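>>> Compute the structure for the input listed below.
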Amino acid sequence: MTLPTTRIPDPNDAPALRWGVLAPGGIARDWTAALHATTASRVVAAGSRSLERARAFAADFDVDRAYGSYDELVADDGVDAIYVASPHSEHHDHALLAIEAGKPVLVEKAFTRNAAEAAEVIDAARAAGLLLVEAMWTRFLPHIDVVRRCLEDGLLGDVVAVEADHGQLLFPDGPQRMADPALAGGALLDLAIYPIAFAHLALGGFTEVRATGTLTDAGVDAGETVAVIGPQGAVGTLSSTMRAKTPCAASISGTAARVEIDGWFYQPNTVRLIDTDDRELDRFETPRREHGLAYEAAEFARLLTAGATESDLLPLDETLRLMQVLDEIRGQLGVRFPGEG
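Alright, predicted model coming up:
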């Protein structure tokens, strides 16, 4: 028994796009560095509420144009697509701003604050016939495609259990947005989204979701454990916290074998195939560990060049279903963001 190969192409082989970065913060810096290092695409414009910040970003990454407003950025005729890298609380408005300007959009995860906002953005993009993709970078990585193929080919037998965790030490001394309800802070949208999305792929969706967790004094979730059941009765145990670094491992166990991804499972990684006697049968090593964010940008470039309006690797309907799961978990935990309807 051996692992299948990946179908994910080298990012270097993707068509070139001219990108505009909306909100040039930390994740935008990582994404741009990956884009410039391993693809033919380039960021040609950056927009921020602070012209000084946009200019600093442009200088650091040799970007042609810097704007002190998002409206100017999305109106730039020399930009093929917009990457929305603002806090979760702003994704809805900023994605709609780009769509209304006729620009295809790659929106950072979590896609929006809630499912209602996600539905509005998806409906707007579909009505305009524009490409829209959630930047859940894990879905576009080679090792996750190996896992996907294991599931498609029935290599593991009947899937019985999924486990995944994601914990980072980000509170109380981490980024301020993590603790701020107004910015849709908390562990769920930043950290738990990874194990939840992984289990959703492995199980083919959820029929039941049960969550328990703890909240900070400000009312955002500090961490949670989520138990899920898939359509065929398989169970998932998922956890996250922003108060400690955890192993960040993931596994899918079936009646014939299991696959394991060790620490940082959501980044470019190694997949190991283990038989029912705990013997390692095979392993897949991601060919390029660095600059993993380039894979989602490369997928977007291929899709846009082909005239597609969404990705088969993460369809918009699944993005919406995942937001509905996050809403359900927040409801069980008692987390509500200011201004939600």
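>>> Please make it C-alpha for all contacts and neighbour counts, starting now.
OK.
>>> gap between T309 and G213?
Distance from T309 to G213, counting by C-alpha to C-alpha, to the nearest Å: 37 Å.
>>> now the helices: where do they sit in the stretch 51-200 of the chain?
Along the stretch 51-200 of the chain, counting by DSSP state H, counting those that start in this stretch, helices occupy 51-61, 70-74, 91-100, 115-128, 142-153, 187, 193-203.
>>> can you list contacts of the shortest one?
Identification of contacts with helix 187 by C-alpha atoms under 8 Å, 6 or more residues apart in numbering yields M178, V220, D221, A222, G223, E224, S240, T241, M242.
>>> Among those residues, which pair sits farthest apart?
M178 and E224 (14.8 Å; C-alpha to C-alpha).
>>> higher neighbour count, these two?
Neighbours of M178 and E224, each counted by other C-alpha atoms under 10 Å, are more numerous for M178; the result is 25 against 22.
>>> I figured that one hits L188, correct?
No. Here M178 does not reach L188: they are 10.0 Å apart, not a contact under C-alpha atoms under 8 Å.
>>> Tell me who's in contact with the closest residue to R55 other than its chain neighbours.
Nearest residue to R55, sequence neighbours excluded (C-alpha to C-alpha, 6 or more residues apart in numbering): A66, at 5.3 Å. A66 is in contact with A45, A46, G47, L51, A54, R55, A58, counting by C-alpha under 8 Å, 6+ apart.
>>> Just to check, A28 is in contact with V21?
Yes. Taking contacts as C-alpha under 8 Å, A28 lies within contact range of V21: 7.1 Å.
>>> Overlap in contacts, these two.
With C-alpha under 8 Å, 6+ apart, A28 and V21 have common neighbours A85.
>>> can I assume L238 sits in a strand?
Yes. Counting by DSSP: H, G, I helix; E, B strand; the rest coil, L238 is part of a strand.
>>> quick one, what contacts it?
With C-alpha under 8 Å, 6+ apart, L238 has these contacts: E163, A164, D165, A192, P195, I196, A199, T225, V226, A227.
>>> and the two most separated of the residues you listed?
It's A199 and T225 that sit farthest apart of the contacts of L238, by C-alpha to C-alpha, at 13.1 Å.
>>> What distance do you get for the residue nearest in space to the middle of the chain to A110?
In the chain, the centroid-proximal residue (C-alpha atoms, centre = their mean) is M136; its distance is 1.8 Å. Counting by C-alpha to C-alpha, the separation of M136 from A110 is 8 Å.
>>> run this one through as well so I can compare:
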Amino acid sequence: MTGLRWGILATGGIAHAFTSDLQTAGLDVAAVGSRSAGSAQRFADEFGIARAHGSYDDLAADPDVDIVYIATPHPAHAENAIAMLEAGKHVLVEKPFTLTAAEAAAVRDVARRTGLLAMEAMWTRYLPHMVRVRTLIADGALGEVRTVFADHTQQITDDPTHRLNDLELGGGALLDLGIYPVSFAWDILGAPTTVRAVARLAETGADAEVATVMTHGSGALSTTVSSSRAAGPNSAHIVGTRARIDIDRVWYTPTTFRLTAPDGTVLEEYASDVDGRGMQYQALAAERLIAEGRVDSDLLPLDESVAIMGTLDDIRAQIGVHYPQEA
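Purely as a prediction, here's the structure:
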């Protein structure tokens, strides 16, 4: 253990899941902050956290907090992350990193000025099965990777007042769900060289379904689909000239996969053995980086998080989704 003391900013569902996994891994959760003192205290009582702050400013001022997990809705990520960085705290920011690439760049610039870690909480990249997937690709088990397919499709709600359908709250399937397969394509194939996107918009103007086709530097293609109105397979596939990897439902969580030869022979089967949901792996990675005196992730560098937000900006421009907060 590194001795780092975690603060949790906001008390919603994702904060509950993350805090549970932190404690499963034996990490030190020292404080929680909410806009409501009552909500902070209830959260603290649930998890046995010593200090509950009734404002984000009080959490930022807490001298016994070293790193803060930002768990607010994504339109608030940039403001919250910058406030914590300015207060001398490292930050792990829930995905998507921010609302736009411009906001992401602003967070990056403050992190670099302050010399602190700012890392996107794209927890999938740190999961053991994804570590093995990248190792197989690097070792040449797939040959030349030609295509990547992934979907993140859920039947959530068509309620126009729900945050997922509210543009004021950064609503839309793309930023909440599509960030996973888009980031996955980046992870496996690198930056896209061209992006094509189509969508079906909800009554509120938020995107309900989005599909993308991207080309990448090697010439490989990726396709992604995200939806908040219908549940699909939620699987992912990486196809190479020597073999393919089929990652089972739900591909972005601890799961199973198979390495399969073109003739159908299964060359390897992998099954995850993970305590909890698996969100602790990103936290452990953040702690290791800080212990080593590093302030950028090797699996998801800050510049890449900014660039991925640029890809999402490009997709939104193509499908006609514009947030009121944008200039």
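>>> okay, A199 and T225 of structure 1: which has more neighbours?
A199 (27 against 17).
>>> how about the counterpart of the more buried one in structure 2, what does it touch?
Following TM-score structural alignment, the counterpart assigned to A199 of structure 1 within structure 2 is A185. The contact partners of A185 of structure 2, taken as C-alpha under 8 Å, 6+ apart, are V148, S222.
>>> Quick check: which element contains the alignment partner in structure 1 of R316 of structure 2?
Under the alignment (TM-score structural alignment), R316 of structure 2 pairs with R330 of structure 1. Element membership of R330 of structure 1, judged by DSSP states H and E, is helix 316-333.
>>> elements contacting that helix?
Packing contacts for helix 316-333 of structure 1, counted by 3 or more C-alpha pairs under 8 Å, 6 or more residues apart in numbering; DSSP states H and E, involve helix 115-128, strand 132-135, helix 193-203, strand 208-215.
>>> could you redo the last one with a cut-off of 7 Å?
Under the contact definition 3 or more C-alpha pairs under 7 Å, 6 or more residues apart in numbering; DSSP states H and E, helix 316-333 of structure 1 sits against helix 115-128, strand 208-215.
>>> how close does L313 of structure 1 sit to L201 of structure 1?
10 Å.
>>> So for the two, which residue has more residues nearby?
Neighbour count, other C-alpha under 10 Å: between L313 of structure 1 and L201, L201 has more, with 19 against 14.
>>> Excluding covalently adjacent residues, which one is nearest to that one?
Counting by C-alpha to C-alpha, 6+ apart, the residue nearest L201 of structure 1 is R148, at 7.8 Å.
>>> What's the local residue count around the one you found?
18.
>>> And it? What does it align with in structure 2?
R148 of structure 1 maps onto R134 in structure 2, by TM-score structural alignment.
>>> helices and strands around the helix or strand containing D282 of structure 1, which ones?
Taking DSSP H and E as the criterion, D282 of structure 1 maps to strand 280-285. In terms of contacts (3+ C-alpha pairs under 7 Å, 6+ apart), strand 280-285 of structure 1 is packed against strand 270-275.
>>> rerun that using 10 Å as the cut-off
helix 142-153, strand 257-261, strand 270-275 (3 or more C-alpha pairs under 10 Å, 6 or more residues apart in numbering; DSSP states H and E).
>>> Most tightly packed of the helices of the stretch 51-200 of structure 1?
The highest mean neighbour count among the helices of the stretch 51-200 of structure 1, using mean count of other C-alpha atoms under 10 Å, belongs to helix 187: a mean of 27.
>>> counterpart of that one in structure 2, which residues?
Under TM-score structural alignment, the match for helix 187 of structure 1 is residues 173.
>>> Secondary structure class of the residue lying farthest from the centre of structure 1, three-state.
When distances to the mean C-alpha position of structure 1 are computed (C-alpha atoms, centre = their mean), the maximum falls on D277, with 33.9 Å. State at D277 of structure 1, reduced to three classes by three-state DSSP: coil.
>>> quick one on the thing from earlier: of all the helices and strands packed on helix 316-333 of structure 1, which lies closest to D317 of structure 1?
helix 115-128 (8.7 Å).
>>> Give the aligned range of the closest one in structure 2.
So helix 115-128 of structure 1 sits over residues 101-114 in structure 2, by TM-score structural alignment.
>>> re earlier: which residues do M136 and A110 of structure 1 both contact?
Common contact partners of M136 of structure 1 and A110 (C-alpha atoms under 10 Å, 6 or more residues apart in numbering): I193, Y194, T319.
>>> Just send the residues you listed back as a markdown table, with distance to D77 of structure 1 too.
Listed next are the shared contacts of M136 and A110 of structure 1 as a markdown table, based on distance: C-alpha to C-alpha, whole Å:
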| residue | distance to D77 of structure 1 |
| --- | --- |
| I193 | 34 |
| Y194 | 35 |
| T319 | 29 |
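>>> from those, which is closest to Q267 of structure 1?
For the shared contacts of M136 and A110 of structure 1, the nearest to Q267 of structure 1 is Y194 (10.1 Å; C-alpha to C-alpha).
>>> Now for L313 and L201 of structure 1: what residues contact both?
R139, R148.
>>> can you pull the buried residues of the helix holding R330 of structure 1?
316, 318-330, 333 (16 or more other C-alpha atoms under 10 Å).
>>> ok, now stretch 283-300 of structure 2?
A283, L284, A285, A286, E287, L289, I290, V295, D296, S297, L300.
>>> Helix or strand: which one has the equivalent of the second one over in structure 1?
Taking TM-score structural alignment, the alignment pairs L284 of structure 2 with A298 from structure 1. With elements taken from DSSP H and E, the one containing A298 of structure 1 is helix 294-306.
>>> need the contact list for the nearest residue to A164 of structure 1 once chain neighbours are set aside.
Excluding the flanking residues, the one nearest A164 of structure 1 by C-alpha to C-alpha, 6+ apart is A250, at 4.2 Å. Neighbour list for A250 of structure 1: 162-166, 195, 198-199, 238, 259-266, 271 [criterion: C-alpha under 10 Å, 6+ apart].
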